[in-house]
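> Sequence isn't available, so here's the structure alone:
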């Protein structure tokens, strides 16, 4: 037994609901509870084995031409420097968003997890050994510019929102998948996007900056009264991908007492920007080191992108989470700091953001 075996993990981002939705199965609760295909990253048995105690469960309306999951388990996303998929129709975005929201609610009814609307709910779920799930949306295409759907989704449990995925929508512009590239790739938020930020502040919905371009990031930083949070992003100085955060962005996050969750996607970790599962854990530790120095010990967490990216083979899936924590311990991180990175910092910033 290692020093980190008993440390739970609260994770900033996964795409497991999309996997379940795209499976086309009517018994998705059984699939999650009893075990999913080997190429997937999260199900209940693997979560228990790896100490995954909770996280942001993302609802991502996928590109319309990619409704089916790939057989090899690698998520369908644009390659570097390829054009992004076109904007989604509102009808399709609502169909898929509500479909995944329904799955999340069904998983809770089946006893597989607990949907958490406040930080106190997260603590209680973890204490009761239930997966603490925060309802998150990645790409707000299902929300109308009058924001009526926002009220409905909030009532259903929505507490975290990524305004855009990497394609544009009515609210703003995401960063394309480019390497090497600055995140300064286009226009910022639209007027509707600025109104969405203010509405999220009023409803206490946390805003996720991970896929916003630099101008959109600056707009949120100027408008929002909440901590700035990037749930699954890495360090641009170590991997100059457009999806990663520059030193200026890290400084803005630090100054608002926000945080960053380390993304496990190998293309956002490696100096060469390649999606290659043969990526050592030391590469991840380098990003954690940089984030801790830039943000402080209380503002760094994990944001795996499980079931949404190619991750290092050394981790494999949620069952392999202790390997990353062990790598941090071997690097010299003490148990107190590892606990902060593993779960305490997320609970702290969520309490400031959603109550």
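Nice, thanks for sending it over. What you see is a predicted model, and the numbers here were worked out from it, not measured in a lab.
> Could you use CA atoms for every contact and neighbour count after this?
Will do.
> where's residue 75 relative to residue 18, distance?
Distance, residue 75 to residue 18, using C-alpha to C-alpha, to the nearest Å: 10 Å.
> Which one's more surrounded, these two?
Each of residue 75 and residue 18 has its neighbours counted (other C-alpha atoms under 10 Å); residue 18 has more, 25 against 16.
> Tell me which helix or strand comes right after the helix or strand hosting that one.
Secondary-structure element containing residue 18, defined by DSSP states H and E: helix 16-23. Toward the C-terminus, helix 16-23 is succeeded by helix 28-34 as the next helix or strand (DSSP H and E).
> structure B:
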């Protein structure tokens, strides 16, 4: 494989990381490069990243510690819930950072609201960002904030992160565990999903309980999408998808983005950077076996997880495609995995 594979990423937490900087100019850190984290524009260009779904996320005052993701079994204590006013303050800050990045980029970075805009941005050599909300804590029960965020460009939403919201219940960070860990959508969550369908906002299943997954499957008129999840058959984390769930995604002509967080890749569930890329390839093969070649892509979780050392950051993303190529993936299949499958499912969801 001589030519770098250009790709579109289904999930990252870069805006969260930028919002946590003490400095006053996070947009320059993204545009010019930063010494930490996984994604900035210079490294994205080196790694072949054309754009992706960039998450807005409201962390609790006490965050989730990766120190808990070790041992033969674990059940990580989840941070406390975030109030709507506190979440809105954080989400507005992250949205503002993105808008300032776009303004300062002199056309290098754009926010895209549909697939036509994504295609146009890529053709013009611009970095294409689709705005995603990971956990709907910032949205009130009347959904007023949803309409405001939609006007700002929001086109993808997960009703929950792992914390409970007024809309539903999330899976804990538990290993080994089934994803069937509790209730699903609340009545408010039912209305949220229906409204997202009307507004053409993708509903992300990645952090929902299995019951919540089936609630969305029953309600949604759109393809089922998990932006950053892996195969439970290989890694028995509560965050991963069972064969039955994968079959439902296949039957809806949906999509799964492969999560590079090592605790959701490794059969032992450990959050360790010393993780061989063979396990990444195994998950891709397993997902393709259940979903087919047109329904699997990358949902890296860059800036939100520990990823394999052989990747390191977005600058090292070509290692993924090299490993897949070495396993026999041809150029057509690599192109589907890298970008075409995301474009297809986004066309069917956001338009």
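Now that the structure is in, tell me what you want to look at. The shown structure was predicted, so the numbers you read here are calculated from the model rather than taken from an experiment.
> before we move on, the earlier item: how much does the helix holding residue 18 of structure 1 stray from structure 2?
Average distance, helix 16-23 of structure 1 versus aligned residues of structure 2 after superposition (mean C-alpha distance after the TM-score superposition for structure 1): 0.4 Å.
> Going by neighbour count, which residues in that helix are buried?
Of the residues in helix 16-23 of structure 1, those buried under the neighbour-count criterion (16 or more other C-alpha atoms under 10 Å) are 16-22.
> For stretch 25-42 of structure 1, measure first residue to last.
With C-alpha to C-alpha as the measure, stretch 25-42 of structure 1 spans 17 Å from end to end.
> Over to stretch 241-257 of structure 1?
Counting by C-alpha to C-alpha, the terminal residues of stretch 241-257 of structure 1 are separated by 24 Å.
> What residues in structure 2 pair up with it?
Structural correspondence for stretch 241-257 of structure 1: residues 237-253 of structure 2, per TM-score structural alignment.
> swap in stretch 167-184 of structure 1?
If you align by TM-score structural alignment, stretch 167-184 of structure 1 falls on residues 163-180 of structure 2.
> same question, stretch 304-323 of structure 1
For stretch 304-323 of structure 1, the aligned range in structure 2 is residues 300-319, judged by TM-score structural alignment.
> Could I get the buried residue list for the matching stretch?
Along stretch 300-319 of structure 2, these residues count as buried under the neighbour rule (16+ other C-alpha under 10 Å): 300-308, 310-319.
> how about the helices of structure 2, start to end?
Residue ranges of the helices in structure 2, as given by DSSP state H, are 14-19, 26-32, 41-47, 84-104, 115-123, 144-152, 187-199, 210-219, 243-251, 278-291, 318-326, 331-335, 341-349.
> Quick one, which of these gets closest to residue 62 of structure 2.
Within the helices of structure 2, the stretch nearest residue 62 of structure 2 is helix 84-104; the backing value is 13.5 Å (C-alpha to C-alpha).
> quick one: that closest one to helix 144-152, angle?
Put simply, helix 84-104 of structure 2 runs at 10 degrees to helix 144-152, going by axes from the mean of the first three to the mean of the last three C-alpha atoms, to 10 degrees.
> equivalent range in structure 1 for helix 84-104 of structure 2?
Alignment of helix 84-104 of structure 2 against structure 1: residues 90-110, by TM-score structural alignment.
> what comes up buried for the matching stretch?
For stretch 90-110 of structure 1, a neighbour-count test (16+ other C-alpha under 10 Å) marks 92-94, 96-101, 103-105, 107-108 as buried.
> Over to stretch 27-37 of structure 2?
27-31, 34, 37.
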